[in-house]
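S.K.: quick one, structure for this:
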Amino acid sequence: MHKLKVDLSEDTGEIRYGGIGFLYGLGDKGIPNYNTLAPLKIQVAAQKAPEGLQHPNGDALEIADIYKKSGGKQIQIYMQDVYPKWPYDEADIEDYLEKVELIAKKVAANSNREIFAYVPFNEPDAIWYNIHNKKEDFFNDWKLVYQRIRSIDKEALIAGPNNSYYDEGFYADFMAFAQGNDCLPDVVTWHELDNHFYSEWYDHYNSYRKIEDTLGIAPREIAINEYGTFMDLSVPGQLIQWLARFEDTKVDACLAYWHDAGSLDDLVVENNKVTGAWWLYKWYSDMTGHTVKVTPPNRNKAGLQGIATLDSEKEEARLLLGGVNGDIDIVIDGFEDIDSFDNDVYIEILSAEWTGQKGASIGPSFELAGDYKIVDGKVAIKVPKVEISSAYQLIITADRDNKSTDYQKSWKQSYQAEEGKITNASIFAGGYFDGNNLYNPTDNYNSKGHRVGDIRRDSSRVEFSVEVPHTGNYLMDIFYGNGHGDIAEQLVQVDDRQWSKVVYPPTIAWKYEARKSVELYLEKGNHTITFAKADKAMSRAKLSVDLDKIDLTYLGLDADTNSARIAYLERFTFDEGDNSFVISVQADAYYTIELDYGASSNNSEAITLKVNDLEITNLSSKDNKYLTIFLQAGINLVSFADKQLAIEAIKLHSQEAIASFEAESNINTLSGTAVIKESRYASGGKYVSGIGAGAENKLIFNQIKVTEAGNYKLLIHYANAQKLGGHMYNVDIVDRAAEINVNGEKTQKVYFRNTFTWNNYCTVVIDIRLKAGENTITFANETSLAPAIDKVEIYKIYC
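M.R.: A predicted model of the protein is given here:
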């Protein structure tokens, strides 16, 4: 049994949200989508220098507008990322000073200058210098670069020294030198990138603070602008252990950039969908008030950790926790000093599951809800059957009006591929934490630490033996890896039924996991689910995938009534006092929202709301109860002007787009290098490529007809698999852009997230204005190649 104690009477300070930061988390403008940024209270983003050559995306100046709009606080500029190679090209200090001067001039002239901080050196102890025989060289060069920046940008924030790890002797000498030479950093930085963090973090933090105290230096802000190992990324149960320690010491930190830029370091997939880990960071952002003391079993060991807050004005406490398997006993103390809580409290418990590095999550799962008695100022809670890769949220309130206490969680069970019957395939190890030991932290995470690969021979099989408690519909989530750079397939059979074929989009490379969902009808009892490359009764599957595990979830006898498969809803606060909701949906479509007016008397009046940053005024609801609006796949932000309005339920609306137009249609105009190509995965089997890299290379959709003038949603189906060179560990994907013009009016430049193969078609949604009758929509890019375009669809904003 694992134990965690929370003391609401021990205030540990205003919540900082320190671990909500990202290195190269933003790629290009709109990558990732604003919807995924705004619900997170991002403190720091570390990005490359303007026009830097280290990576094809992540320019600090290019992403600054959307970052600032989403509420982001600071952007740290990695100045040495102006160089193309990793490790950085060997260069003398004069060459670097010239580059520093150019960077500082661009930053100082930028309209967002107040949110930038300069990081002059990145891991200088490992690149260009070392702490053994070139320490003095670094100190002197630090002073030169520091002075050059200050000579151009007098108000600049400067962060450093930014070593690859904390070394007490080095930091003591550096701070003494900087103090004596008037070049102290405004923000002190280093990296925490290995599993020593769990046992050594508090030593590192306290050691540095002691250096400041010894030297008489006022406490500096600390930013750990790279944190986490390969195996931590995307795993809620791992990440909560980092977040808890950073919040406890009130420092800022950025998730490490081990994979691809523009994904918030594996919190976002396909640009507007999110992994399970995103919900942990969203929950952390939802916490308000002050943090209170949390006592874990061992604060200097990997395992159970937590963050707790108390907001007296809201009469609410929250607790985030995770990092173990099994049951957790939680004791929350200090209720005797809180007037708003009487004899009992209402507690909701939710879980954010690991969905893979590239697997989308529709939303958290509801675990438990109920009333708990306060005894001697304490509440005791047992959270049963905790999964080590998941994080959990407890919301504790005094008010339980209209809240359920009899919730029954759907049956769910995981089955590991490596524990099945394996024929002519291989077991591979990945990163994993079993509650006691950390395995392979420099590899990406696998459930239970293993996956099955080489399922590529005609005789290859993986058989899962499963037992289900009910007859009915089940959702089978297949955790897979596909590093072929192409669509892959696999044959699947339940018992002796006919084989079916599952199609798997690519993951960005091997050792990455995504999630494919398939519905099954199963009778109560035992079954065998077989995955294969080939069978004599079925054609061979194309390519192959690795298998990590399958999850089976009971949907009921009527799967269409299971709304959890369709949408998920949570509140969020962007500006104080607003009335906003995050709505996560499976598909681009119309959805009907059922309204709850609460204490509002405006149920007969027109509604004003904002959907994904577009304001809609004077909207009438059907029967004063229902609204039907277009939502895009993944995260949507909906806010109401009426503070009393709430959303009761969400249902998929069956109405299709008002029009769909194929790129290859003969009514369209293709010019220059734009050409029609074939793909069996494209709509209609064809798409248009060769757009851009010259003003003459265009695709024009003609005869886009609508009956009414107004604002519409343009849903673009596209593919983009361009990569730039290679890197030791980062996958340098390129997010191509298209210049989109409607009826010759103002052009929008839209970036398209990489889809990892030219056969994988994803979607982007933009707002356009159309006139009544026929319209034209042009795709072009004068300077570089645009993505391949499959088709476009037109949706009304609401119907």
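
S.K.: C-alpha only now, for contacts and for neighbours.
M.R.: Noted.

S.K.: burial of the closest residue to Glu14 other than its chain neighbours, as a residue count?
M.R.: Of all residues not flanking Glu14 in the chain, His290 sits nearest, at 4.3 Å (C-alpha to C-alpha, 6 or more residues apart in numbering). His290: 19 surrounding residues under other C-alpha atoms under 10 Å.

S.K.: ok, His290 touching Leu310?
M.R.: Yes - judged on C-alpha atoms under 8 Å, His290 makes contact with Leu310 at a distance of 5.7 Å.

S.K.: one step back: mind listing what the residue nearest to Glu14 touches?
M.R.: His290 makes contact with Asp11, Thr12, Gly13, Glu14, Ile15, Thr309, Leu310, Asp311, according to C-alpha atoms under 8 Å, 6 or more residues apart in numbering.

S.K.: scan this structure for its longest strand.
M.R.: Criterion DSSP state E: the longest strand present in the chain is strand 2-14.

S.K.: can you pull the buried residues of that one?
M.R.: His2, Leu4, Lys5, Val6, Asp7, Leu8, Ser9, Thr12, Gly13 (16 or more other C-alpha atoms under 10 Å).

S.K.: the second one contacts Asn298, correct?
M.R.: It refers to Leu4. No - taking contacts as C-alpha under 8 Å, Leu4 lies outside contact range of Asn298: 9.8 Å.

S.K.: which residues are common contacts for these two?
M.R.: Listed as contacting both Leu4 and Asn298 by C-alpha under 8 Å, 6+ apart are Leu304.

S.K.: so Val274 versus Ile766, what's the distance?
M.R.: As judged by C-alpha to C-alpha, to the nearest Å, Val274 and Ile766 stand 19 Å apart.

S.K.: just Ala261 next, same as before
M.R.: From Ala261 over to Ile766 (counting by C-alpha to C-alpha), the distance is 22 Å.

S.K.: and this one, so I can compare the two:
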Amino acid sequence: MWNYLPILQAAVDKIATTSAHPEDYIFIPFNEPDGGNWYPNWSTQKAQFLADWSAAYNTIQQVYASHGLGHAKIGGPGDSTWHADRTTDLLTYAKANNQLPDVFIWHELGTSNLGTFRGNVTQYRQILQNLGIADISVDITEYGMLRDMGVPGQLVQWLSMFEDEKVDAQTAYWNYAGNLNDNTSRNNGANGGWWMYKWYGDLAGSQTAKVTPPHLNVTDTLQGMAGVDTAKKKATVLLGGGSNNIALNVAGISTATFGTSVNVQVRQDRLNGTEGASLQPPVVLSTTATVVGGQISVTVPNSDRYSAYQVEITPATMAAQTAATDLVNTTEAENTTLTDATVYTQDPLRAWNTMASGGKDVGAFNKADSAATWTVNVPATGTYRLSVLAGANQNPGQHALFVDGAFNQLLKYSADLNWTYRGTTDATVNLTAGTHTLSVRASQDCTTVLPGADITLDRFDLYNITNGEQATYPAIDARLTGGATISTTGAASLSGSAGATFFASAAETGYYDVTTQFQTTGASTLGLSVNGRSVQLPAATTAGTWNATARVFLPQGVNELVVTAPNGAAATSITTIRGAAQKASDADTTNVYRALADTLPLAGTAVVQTVAAGSNGSPDTSGTVKDVGFIGNGAGNTLSIPRPTGFGAGDYQLVIAAANADKSNSINYNPQVISRFLNITETGAGTTTASFRHNYAWNSFWDKTIPLSLATSGGTLVLGNPTAFTPDINNVALAKFVAGTPTIAPGS
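M.R.: The predicted structure is shown next:
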């Protein structure tokens, strides 16, 4: 304790002297002071804590005063749980000494807090009133348990509660750094939690509407929140946490805003594991309703307590999307026919568990006859994507996929944090119309267990992608800037600097046809920005309805698409598609240069390594997976990518399949993971730096897409880092950002 104040002083001084906005910081001098390592015994340590509060408070204020910055904002006490007695004592003392916190802070953790939080806030506000203290805003700086993170049906309960009480809150940080507290997946990806927060963020600008759930202040029950955006003519309800169909009654619908008939669209956001890649949540219900007495009723189809739903109500004059039909089968692993494997119940009341789809999963899948077998009914002959939700424990692994009793292909899983910290693995399968038997097995030959086969299986989803992976993002869901407005037809009216931002999710890295649908009253040219990079679209020469399409190389995961129209236009939607034509562009060597890292020029300590068995990396012609390690930690230790003919100056995407399992010594329950950095230097031009988050194992490779704007006609790309080691690299791909020439055609 003796050196805390000097450390506090130095930290605050750094903010005061180096931040461009020191007035925006809130300093929290104590974290969980009620914990065992601080002041757990209030009866004997209260006086010490109050004295220490004064010392910390005064130190912070003195630093700001010495720099002429005025009052420094201070938050506290930061208790690990709500304490009415400690709160009363601190506020009484702080008021008497003119040391009241600017923000009042405590934590809401555990499984019961969804039922007790509102009562705690009521008690807090009563304490303020009793002491004659003006309102001090609340910030819950840690909420939720491991079981809640990444789970839409859990997160919606927390968000509804905080929105209802109008307090700020931040999730607890339980695992690895680099994935927004378990609410994003791998590199650049969205899981179910990401979409839940995205939906919540989309309510910005709305007027909060009152929501009455069946049971208030009861843990793990149906809860929700709602907002009305009159400018967009859209009402949104976010709800989830129950396990039955939801009877939703909506009152107060203004016919002046919505008309007498409305579209009702429901999207489902499912639990898809922490490292699972979730695409745009599908429409599960699309219908119309007549407004009677300002009210409508709709039944939201639901049987999954871990899902959340977005219900959008818009005027019937706006275009409506139909319900998705691409998911043709979903089967829980525990409901398959199992051989030599064990079903485990993942009790949702265990706070330190990660949730499983359906509440159960299948493990002990580590013997030569271990298998999970199920039947699917395929509606049409075509191409299908099998997505397996599974957990690989700190190492990648493999399973054999059998179709109708015949070996089809190996499933290669990326490493995960543990058996229940799940991710998705996809495989493309050609199937004929009718019934088929699918089987995932730990052995290909029924004798030899595949490397890393001890993987937890959670759910199998089968999607029809015969016509390509397609998604449409309507303008009504775009985020508008610069004065953009939504018309009565649901189009975004753009002119000047106005823009509409869409968030498109790609199932895999590669070329997609990105089509912007828009209308003009005369000649006009749209601007399209993809992840901050401009794509030149052709002009519409006359008034009409148009589709402007560019074939753009997108990274797997979330992509930000911004549409502008300086001369005016009405953007109705953006559609993305990846199918056979787009994959052919991937394979066209005039568009994409690919190479295994071990075939590229090395320098210094960079060395080719044979990767441990079970890897998901790309093998060489002998079937051996290799990578290049010990790149960096010295300017001469490099891997080089010579640019082939035809890859001159211009915009590119560099895709690097990399592994990084670097960690430092443990400090607490959070693994001390290390991000590694890679410099890409174009010989004769500049350097781009990319970061690579920890991905659990040195033989597990994730694709990282790095945007490059190359300035020379053929300068070699040199990969390295003069001061630290880079990740290990299995393969690289240099892709032209846009393939071919964008086109424009009349739309419908």
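
S.K.: looking at Ala261 and Ile766 of the first structure, which has the bigger crowd around it?
M.R.: Legend: neighbour count by other C-alpha under 10 Å for Ala261 of the first structure and Ile766, higher for Ala261 (29 against 13).

S.K.: lining up the contacts of His290 of the first structure with the second structure, which overlap?
M.R.: Here is what carries over to the second structure from the contacts of His290 of the first structure, by both residues aligned by TM-score structural alignment, their matches' C-alpha atoms under 8 Å: Thr309, Leu310, Asp311.

S.K.: can you say which of the residues you listed are buried?
M.R.: Thr309, Leu310.

S.K.: could you list which of the kept ones among the contacts of His290 of the first structure belong to strands?
M.R.: Those of these lying in strands (DSSP E): Thr309, Leu310, Asp311.

S.K.: where does the host helix or strand of Thr116 of the second structure end up in the first structure?
M.R.: Using DSSP states H and E, Thr116 of the second structure maps to helix 113-131. Alignment of helix 113-131 of the second structure against the first structure: residues 197-215, by TM-score structural alignment.

S.K.: now do the strands in the stretch 601-750 of the first structure.
M.R.: Under the criterion DSSP state E, counting those that start in this stretch, the stretch 601-750 of the first structure contains strands at 607-611, 614-619, 626-631, 634-640, 646-653, 659-662, 669-671, 675-678, 686-689, 698-706, 710-719, 736-742, 747-752.

S.K.: again but with the stretch 301-450 of the second structure, I slipped
M.R.: Secondary structure of the stretch 301-450 of the second structure (DSSP E, counting those that start in this stretch): strands at 308-315, 327-332, 337-339, 342-345, 360-363, 371-378, 382-392, 397-403, 406-413, 423-431, 434-441.

S.K.: closest to Ala569 of the second structure out of those?
M.R.: Ranking the strands of the stretch 301-450 of the second structure by proximity to Ala569 of the second structure (C-alpha to C-alpha) places strand 308-315 first, at 21.2 Å.

S.K.: show me what the closest one is packed against.
M.R.: Judged by 3 or more C-alpha pairs under 8 Å, 6 or more residues apart in numbering; DSSP states H and E, strand 308-315 of the second structure is in contact with helix 152-165, strand 234-240, helix 255-258, strand 261-269.

S.K.: need the winner for burial among these.
M.R.: strand 234-240 (a mean of 25; mean count of other C-alpha atoms under 10 Å).

S.K.: how close does it sit to the first structure?
M.R.: Mean deviation of strand 234-240 of the second structure relative to the first structure after superposition (mean C-alpha distance after the TM-score superposition for the first structure): 0.8 Å.

S.K.: so which bit of the first structure is that strand matched to?
M.R.: With TM-score structural alignment as the criterion, strand 234-240 of the second structure aligns to 316-322.

S.K.: starting at the chain centroid, how far to the matching stretch?
M.R.: 20 Å (C-alpha atoms, centre = their mean, to the nearest Å).

S.K.: what does stretch 601-611 of the second structure give?
M.R.: On C-alpha atoms, centre = their mean, the centre of stretch 601-611 of the second structure falls 34 Å from that of its chain.

S.K.: using CSV, lay out the buried residues of strand 2-14 of the first structure together with distance to Ala488 of the first structure.
M.R.: Below are the buried residues of strand 2-14 of the first structure laid out as CSV (distance: C-alpha to C-alpha, whole Å):
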residue, distance to Ala488 of the first structure
His2, 42
Leu4, 44
Lys5, 48
Val6, 48
Asp7, 51
Leu8, 52
Ser9, 55
Thr12, 51
Gly13, 51
